[in-house]
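Visitor: sequence and predicted model, in that order:
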Amino acid sequence: MNLVVNPPILPMLAKRVEEVPREGKWIYEPKWDGFRVLVFRDGNEVLIQSRDKKPLNRYFPEMIDPLRQQLPSKCVLDGELVIANDGRLDFDALQLRIHPAASRVKLLASQTPASCIFFDLLCKGVRDLRGLPFRKRRAELELLLKSTKPPIHITPATEDRKTAIDWFSRFEGAGLDGVVAKPVDLPYQPDKRVMLKIKHERDCDCVVAGFRWYKQAEGKQVGSLLLGLYDESKALQHVGVCSSFSAETRHELLDFLTPYRKNALRGHPWKDWENPDELQRAAEHRMPGGKSRWSHGKDLSWEPLRPELVVEVSYEHMQSGRFRHMAHFRRWRKDRKPATCTFAQLEVVPPEELKSIFARGR
């Protein structure tokens, strides 16, 4: 490619804050839950680049022609690849695309086609726009995409704080992650956390049924706690992990958990997850150590604990019965019995139809 902004480029990032900012001049956007991408077009050549600089073209073949047909011959845009199913964003369907078999990718592309939501413009023609204030880049982006059609979209944006707060609550059920706030005079700064993100957070009481070692101190420090919730059939389902502990806390956790390691595997609800004879049952229950193409060679081995401890964690949202992101430790709940830690405690947010944002098409 021969652009004024050539790949690879790292995207501009956001830091988390607790609320929509009250002071200053901001442009607010919904926060999409998809794959962050930078899209480069130079004539007939199109590159969809992931957040970590990897090419994604082969996983989203249905996007290449629309991008080639609807974007200017020389440009670089920042956006998000998403898949919408049944009125909400489907991150699981997006992950299924990262598959080694081209035939599988082609089938999924026809069954669950992706869309691209753009929210920034880095260059157009021979003009490098990264130094312009965001308000001007946004205006250029609106002109650029005013005639586009699905699967290409421009994200909604507003300078009204009340509208942003409304989006924060109203669009959550559709799978959006929260709200992003960008200073109106912000230049594009790759790999810098200069935007703000406001994300949903809730609390949940979970059973602690195991842990993983801290990879730099195996056998000496706890890296993460394995969390479970009981479903309607009273089966304990693995719903995610709680980690990001300090070194001091990792040591303290090992001492605290040691009594619960004794005879932990005896009668443990997850004891058969790696037994070949139990593959069918394992397929029906979420367990903490199954290898998959998402593992990328990671060590998913774990140490069982008697499922007698309850921990309160904070989380952003659930997807397909598990925490979409890592949960965060709040406190131990000695007043709660493990059997009371069920999916019923989770808040269910009704979906806002994506047609509010996807005005037409996908």
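Guide: Cool, got the structure.
Visitor: going forward, measure contacts and count neighbours with C-alpha atoms only.
Guide: Noted.
Visitor: now do the helix ranked longest in the chain: distance to the chain's middle.
Guide: Counting by DSSP state H, the longest helix found in the chain is helix 247-261. Centroid displacement of helix 247-261 relative to its chain, using C-alpha atoms, centre = their mean, to the nearest Å, is 29 Å.
Visitor: do stretch 165-185 as well
Guide: Between the centre of stretch 165-185 and the centre of its chain there are 14 Å (C-alpha atoms, centre = their mean).
Visitor: start and end of that stretch, how far apart?
Guide: 21 Å (C-alpha to C-alpha, to the nearest Å).
Visitor: got the contact list for it?
Guide: 14, 20-21, 24-33, 87-90, 132-135, 164, 194-200, 349-354 (C-alpha atoms under 8 Å, 6 or more residues apart in numbering).
Visitor: just checking, what packs against the longest helix of the chain?
Guide: strand 222-230, strand 303-315 (3 or more C-alpha pairs under 8 Å, 6 or more residues apart in numbering; DSSP states H and E).
Visitor: buried stuff in that helix?
Guide: 250, 251, 253, 254, 257, 260, 261 (16 or more other C-alpha atoms under 10 Å).
Visitor: got the angle between that helix and strand 222-230?
Guide: 50 degrees (axes from the mean of the first three to the mean of the last three C-alpha atoms, to 10 degrees).
Visitor: quick one: helix 247-261 to strand 303-315, angle?
Guide: Counting by the same axes, to 10 degrees, helix 247-261 lies at 130 degrees to strand 303-315.
Visitor: who touches the helix or strand that comes right after helix 247-261?
Guide: Note on helix 247-261: by DSSP states H and E, the next helix or strand toward the C-terminus is helix 279-284. If you take C-alpha under 8 Å, 6+ apart as the criterion, helix 279-284 is touched by 272, 273.
Visitor: buried stuff in helix 279-284?
Guide: residue 282.
Visitor: quick one: the residue lying closest to residue 8 once chain neighbours are set aside from residue 283, how far?
Guide: Distance criterion C-alpha to C-alpha, 6 or more residues apart in numbering; nearest residue to residue 8, sequence neighbours excluded, is residue 53 at 5.8 Å. Distance from residue 53 to residue 283, counting by C-alpha to C-alpha: 33 Å.
Visitor: ok, structure two:
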Amino acid sequence: MKLPVMPPVAPMLAKSVPTIPPGASYEPKWDGFRCIVFRDGDEVELGSRNERPMTRYFPELVEAMRAELPERCVLDGEIVIATDTGLDFEALQQRIHPAKSRVDLLAQQTPASFIAFDLLALDDEDYTRRPFSERRAALEGTLASAGTPIHLTPTTTDIDVANRWFVELEGAHLDGVIAKPLDGTYQPDKRVMFKIKHVRTADCVLAGFRWHKTSTDEQPLVGSLLLGLYNDDGALQHVGVVGAFTAKRRAELVDELEPLRLGDGDEHPWSQWSDAAAHEGQRLPGSVSRWNATKDLSFVPLRPERVLEVKYEHMEGTRFRHLAHFVRWRDDRTPESCTYEQLEQPLTYALDDIVPGLGG
């Protein structure tokens, strides 16, 4: 492979801002795997956000890129799995599997798509020093004849359209909106773009905690709090964790949570977590991480008697998609009142209305 921009490349990043800034180029924020594509003839490499190759996990995309992309190019974009109900991030996570036979099967059962949103190189030309307005125009020309599953993300310079996207596109499981300075160059690993994401609050049941990785017998520290919501069947469903605490607060929580620890013979809603069959069809804490098999996900169960308010961005199935953030204790709420009914439901929106041909 010999390109004007060679792998590995750390993608350009975005910093969070509370509102959509004026005077920029706006596009949907896709919820998938960030990916930089390098193609030189038959050679195709898919680089991840952490600069590691993902090529082996998406053979169907490699073949499509050989067929649909220019002979020599470098593109920045997102790998997603699109369905008729929106993006499916959990299905995308399953694509990262060590067994080739499993990878090949999933490539047929849950094929991925690539959403392109920037051009780093074309033929012998390095585009990273050009302003985004020029890169975008060149990208549109580059992908003018590309077909499924290669897609071009829509963009607009109309802030009213961007605000409408922010509200409407969440129903297709998109993350929010990205704003890019029109005169900005491509700066790897620099937060020079802006991201505007949804933030909501929910009252959750405290059901347990994990020890911090630096915790010792002499200085115990709480690492994260485990959150639950009651589903329609009255079962307490694990929905996520909060964990951004100062060292002082982690130490205080040890004593604060001590009265809630289970006594001998006490039952817990998640006591079955050690049974592998119990994890089918639901998300329970305590299982081995599929990303790091050596990571300890055991937890200290607590009596589900306290309620806390948390901030979250959006849901992925029955869970918070990202780490939630502690707001306050809600001692005025009963645990039984913490149900999924309190969560705001975004309007539904079809992916095909955003990118024709995506999502059926």
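Guide: Yep, it's here. Small disclaimer: the values here were computed from a predicted structure and weren't measured.
Visitor: picking up where we left off before, how about the helices and strands packed on helix 247-261 of structure 1, which one is nearest residue 43 of structure 1?
Guide: Of all these, strand 303-315 sits nearest to residue 43 of structure 1, with 43.8 Å by C-alpha to C-alpha.
Visitor: residue range in structure 2 corresponding to the next helix or strand after that closest one, please.
Guide: Per DSSP H and E, strand 303-315 of structure 1 leads on to strand 318-319 as the next helix or strand towards the C-terminus. Alignment of strand 318-319 of structure 1 against structure 2: residues 315-316, by TM-score structural alignment.
Visitor: ok now the matching stretch, how far from the chain's centre?
Guide: In terms of C-alpha atoms, centre = their mean, the centre of stretch 315-316 of structure 2 is found 9 Å from the chain centre.
Visitor: also stretch 32-48 of structure 1?
Guide: That offset, for stretch 32-48 of structure 1, works out to 18 Å (C-alpha atoms, centre = their mean).
Visitor: in structure 2, what stretch matches it?
Guide: With TM-score structural alignment as the criterion, stretch 32-48 of structure 1 aligns to 30-46.
Visitor: contacts for that stretch, please.
Guide: 1-3, 6-7, 9, 11, 47-49, 53-55, 62, 65-66, 69-81, 87, 89, 92, 173-176.
Visitor: contacting residues for the residue nearest to residue 8 of structure 1?
Guide: 8, 9, 10.
Visitor: could you tell me which of these count as buried?
Guide: 8, 10.
Visitor: kindly reformat the contacts of residue 53 of structure 1 as JSON lines containing distance to residue 301 of structure 1.
Guide: Output for the contacts of residue 53 of structure 1, formatted as JSON lines (distance: C-alpha to C-alpha, whole Å):
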{"residue": "8", "distance to residue 301 of structure 1": "35"}
{"residue": "9", "distance to residue 301 of structure 1": "35"}
{"residue": "10", "distance to residue 301 of structure 1": "33"}
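Visitor: what sits against the equivalent of residue 209 of structure 1 over in structure 2?
Guide: Taking TM-score structural alignment, residue 209 of structure 1 has residue 207 as its aligned residue in structure 2. Neighbour list for residue 207 of structure 2: 225, 226, 227, 228, 301, 302, 303, 304, 305 [criterion: C-alpha under 8 Å, 6+ apart].
Visitor: of the residues you listed, just the buried ones, ChimeraX syntax please.
Guide: Only the buried entries of these go into this ChimeraX selection, using 16+ other C-alpha under 10 Å:
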select :225,226,227,228,301,302,303,304
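Visitor: can I get the contacts of residue 207 of structure 2 in CSV including distance to residue 317 of structure 2?
Guide: Formatted as CSV, those follow (distance: C-alpha to C-alpha, whole Å):
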residue, distance to residue 317 of structure 2
225, 20
226, 17
227, 15
228, 14
301, 24
302, 25
303, 25
304, 22
305, 25
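Visitor: ok, the contacts of residue 207 of structure 2 vs residue 321 of structure 2, which is closest?
Guide: residue 227 (13.0 Å).
Visitor: pretty sure the closest one contacts residue 210?
Guide: No: here residue 227 of structure 2 does not reach residue 210: they are 11.5 Å apart, not a contact under C-alpha atoms under 8 Å.
Visitor: spatially nearest residue to whichever residue in structure 1 pairs up with residue 110 of structure 2 (excluding sequence neighbours)?
Guide: Under the alignment (TM-score structural alignment), residue 110 of structure 2 pairs with residue 112 in structure 1. Excluding the flanking residues, the one nearest residue 112 of structure 1 by C-alpha to C-alpha, 6+ apart is residue 83, at 6.9 Å.
Visitor: wait, what's in contact with the one you found?
Guide: By C-alpha under 8 Å, 6+ apart, residue 83 of structure 1 lies in contact with 34, 89, 90, 91, 93, 94, 112, 113, 114, 115.
Visitor: and it, what pairs with it in structure 2?
Guide: Using TM-score structural alignment, the equivalent of residue 83 of structure 1 in structure 2 is residue 81.
Visitor: next, work out how far apart its match and residue 343 of structure 2 are.
Guide: For residue 81 of structure 2, the distance to residue 343 of structure 2 - C-alpha to C-alpha - is 25 Å.
Visitor: same deal with residue 132 of structure 2?
Guide: 38 Å.
Visitor: list the contacts of the helix or strand containing residue 77 of structure 2.
Guide: Using DSSP H and E, residue 77 of structure 2 maps to strand 72-80. Identification of contacts with strand 72-80 of structure 2 by C-alpha under 8 Å, 6+ apart yields 3, 5, 11, 30-41, 87-89, 92, 112-124.
Visitor: after superposition, how close is the strand or helix carrying residue 237 of structure 2 to structure 1?
Guide: Using DSSP H and E, residue 237 of structure 2 sits in strand 236-242. When structure 1 is superposed, strand 236-242 of structure 2 averages 0.7 Å from its matched positions, counting by mean C-alpha distance after the TM-score superposition for structure 1.
Visitor: which strand is the longest one in structure 2?
Guide: The longest strand of structure 2 (DSSP state E) is strand 200-211.
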